[in-house]
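*Asks:* Provided below are the primary sequence and the corresponding predicted coordinates.
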Amino acid sequence: MTTEQAVAEIAGVMKKAGLVWLSWGGGRPAPAWFAAVDGSYVVLADRSGSAEQPLPGLADAGAAQVVVPAKPATTRLAGWTARVRRLEPGSEEWTTAAHVLRTERLNASGLDTQLDRWQTEADLLVLEPTGEITENAGNYDDSSRLESPASTPATTRGARPITLHRRSVRRPKLT
């Protein structure tokens, strides 16, 4: 398969997705929403702990593995390798990509200051297909994708608290 054919196949698969899973640097895969801009795919990565999607270290990774899930989210459609490139804020390419991402952004708050906030608090990253398809129909990786849950300070609730004046579980029979 040539690079042009691979890029065309990737474009066909990406049209069916609104979310992809990205992995880079040996870390855990992370979900990311994206927008297609001129044959490449742009993601928004949080830089300073703001309310955007957290993709720590992706801007400096250089390359990432992209997994495209099927709509029921129980299977994979494809996997491919991407070059990661950061767009410079204020450039013409950044402005074009930001306007496309803005229309794709769901549940955005502060629409009037969104582009200014992205310039200072987030990175716009371009995922350019390298032409390497790692998984596609009939050629899936058989390795287990199970991972242990991410560590978190959250704990289980424990025993239920005692509540006064609560209706008893067993109700008396009415005669």
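*Replies:* Thanks, I have it.

*Asks:* going forward, measure contacts between C-alpha atoms and count neighbours the same way
*Replies:* Will do.

*Asks:* excluding its backbone neighbours, what's nearest residue 83?
*Replies:* With CA to CA, 6 or more residues apart in numbering as the measure, residue 63 is the residue that lies nearest to residue 83, at 4.4 Å, once sequence neighbours are left out.

*Asks:* Ok, residue 80 next?
*Replies:* residue 133 (4.3 Å).

*Asks:* ok, the residue nearest to residue 83 - contacts?
*Replies:* For residue 63, the contact set (CA atoms under 8 Å, 6 or more residues apart in numbering) comprises 24, 81-84.

*Asks:* Name the helix or strand for the residue nearest to residue 80, please.
*Replies:* For residue 133, the element it lies in under DSSP states H and E is strand 122-135.

*Asks:* can you check residue 118 too?
*Replies:* With elements delineated by DSSP H and E, residue 118 resides in helix 114-121, which encompasses its position.

*Asks:* Quick one: distance of that helix to the chain centre.
*Replies:* Helix 114-121 has its C-alpha centroid displaced from the chain centroid by 19 Å (CA atoms, centre = their mean, to the nearest Å).

*Asks:* Which residue lies nearest the spatial centre of the protein?
*Replies:* Nearest to the mean C-alpha position of the chain, counting by CA atoms, centre = their mean, stands residue 32 at 1.3 Å.

*Asks:* My guess is that residue contacts residue 23. True?
*Replies:* No. Contact criterion CA atoms under 8 Å: residue 32 and residue 23 do not qualify, at 10.3 Å.

*Asks:* ok, which stretches of this structure are strands?
*Replies:* Assigned strands in the chain, in chain order: 19-23, 30-37, 40-46, 63-69, 76-86, 122-135 (criterion: DSSP state E).

*Asks:* got another, please set it beside the one above:
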Amino acid sequence: MTDALLGPALVEEATKKSGLIWVKGSAPAPRALWHVWHDGAAHVVGDGPGEQPLPGLVSGGTAEVTVRSKDKGGRIVAWTAAVTELAPRSEEWDAAVAELKGKRLNAPDGEAMPERWARECRVLRLTPSGSSTDLPDGSLAAAPLPTAATTRRAIPAGLPKLLLKRRKRR
């Protein structure tokens, strides 16, 4: 009985306090998404211009959600979610968007944001289904993709002397 109560409570509290959740739908890799916890589920907005992409998240599907600690960044809990797309301007959509609007940082259109979301974006509800899942033992870090970019090289040994001479002349 205790585990049945602690699982949902842990999912709710951890997800409420975390600024990001890692969500993996049918896409090959999990994606970090900002969200808001409202009415027993995580809500995300995206797939529109200037908003976060939501690859692999389809209404009626499921997703694996991993919640991280806000202060340390480590995994706290993982849970399975039922994905539901909210119909624009429905009562449930309006309530979720009111919460999301308050958490959206750096919005380009301010008060017109809900109208843009209704026209161009999707609002998804990620409802916990069943219990939380076990966290993996190892790191889930992926190897970086190959790139031509390089890191900075060490500065030349004589450069600090040249810079100090210029300061002394002034």
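*Replies:* Perfect, I can see it now. Being a predicted model, the structure only gives us computed values, none of them experimental.

*Asks:* picking up where we left off before, what is the burial count for the residue nearest to residue 80 of structure 1?
*Replies:* Using other CA atoms under 10 Å, residue 133 of structure 1 has 21 neighbouring residues.

*Asks:* what's near enough to touch it?
*Replies:* Taking CA under 8 Å, 6+ apart as the definition, contacts of residue 133 of structure 1 comprise 6, 10, 78-81.

*Asks:* ok, now with 10 Å
*Replies:* Residues in contact with residue 133 of structure 1, defined by CA atoms under 10 Å, 6 or more residues apart in numbering, are 1, 3, 6-7, 9-10, 65-66, 78-82, 139.

*Asks:* With residue 98 of structure 2 instead?
*Replies:* Residues in contact with residue 98 of structure 2, defined by CA under 10 Å, 6+ apart, are residue 114.

*Asks:* Make TSV out of the strands of structure 1 and add distance to residue 100 of structure 1.
*Replies:* Shown next, in TSV, are these (distance: least, CA to CA, whole Å):
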stretch	distance to residue 100 of structure 1
strand 19-23	15
strand 30-37	7
strand 40-46	9
strand 63-69	20
strand 76-86	16
strand 122-135	11
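
*Asks:* Residue 154 of structure 1: which of the ones you listed is closest?
*Replies:* Nearest to residue 154 of structure 1, of all the strands of structure 1, is strand 30-37, at 19.8 Å by CA to CA.

*Asks:* Other residues contacting that closest one?
*Replies:* Here strand 30-37 of structure 1 makes contact (CA under 10 Å, 6+ apart) with 11, 14-15, 17-24, 41-45, 53-56, 66-68, 93, 96-98, 100-106, 125-127.

*Asks:* repeat that with 7 Å
*Replies:* By CA atoms under 7 Å, 6 or more residues apart in numbering, the residues outside strand 30-37 of structure 1 that reach it are 18-23, 41-43, 97, 100-101, 104.

*Asks:* buried set for that strand?
*Replies:* Residues of strand 30-37 of structure 1 classed as buried by neighbour count (16 or more other CA atoms under 10 Å): 30-36.

*Asks:* Return the closest of the residues you listed with respect to residue 156 of structure 1.
*Replies:* Proximity of the buried residues of strand 30-37 of structure 1 to residue 156 of structure 1 was ranked by CA to CA; the top entry is residue 30 with 24.2 Å.

*Asks:* what's the distance between the closest one and residue 117 of structure 1?
*Replies:* In this structure, residue 30 of structure 1 and residue 117 of structure 1 are 23 Å apart, going by CA to CA, to the nearest Å.

*Asks:* swap in residue 57 of structure 1?
*Replies:* 19 Å.

*Asks:* Repeat that for residue 106 of structure 1.
*Replies:* From residue 106 of structure 1 to residue 117 of structure 1 the distance is 16 Å (CA to CA).

*Asks:* swap in residue 126 of structure 1?
*Replies:* Spatial separation of residue 126 of structure 1 from residue 117 of structure 1 under the definition CA to CA is 19 Å.

*Asks:* related to what we said a few turns ago, which residues are common contacts for residue 32 and residue 23 of structure 1?
*Replies:* None of the residues lies in contact with both residue 32 of structure 1 and residue 23 under the rule CA under 7 Å, 6+ apart.

*Asks:* which residue in structure 2 lines up with residue 82 of structure 1?
*Replies:* Under the alignment defined by TM-score structural alignment, residue 82 of structure 1 corresponds to residue 81 in structure 2.

*Asks:* helices or strands next to the lengthiest helix in structure 2 in the packing?
*Replies:* Residue-count comparison of every helix in structure 2, with assignments taken from DSSP state H, identifies helix 2-17 as the longest. Judged by 3 or more CA pairs under 7 Å, 6 or more residues apart in numbering; DSSP states H and E, the packing partners of helix 2-17 of structure 2 are strand 36-38, strand 122-133.

*Asks:* what's the spacing between the residue nearest to residue 80 of structure 1 and residue 9 of structure 1?
*Replies:* Using CA to CA, one obtains 9 Å as the distance from residue 133 of structure 1 to residue 9 of structure 1.

*Asks:* This completes my enquiry, with thanks.
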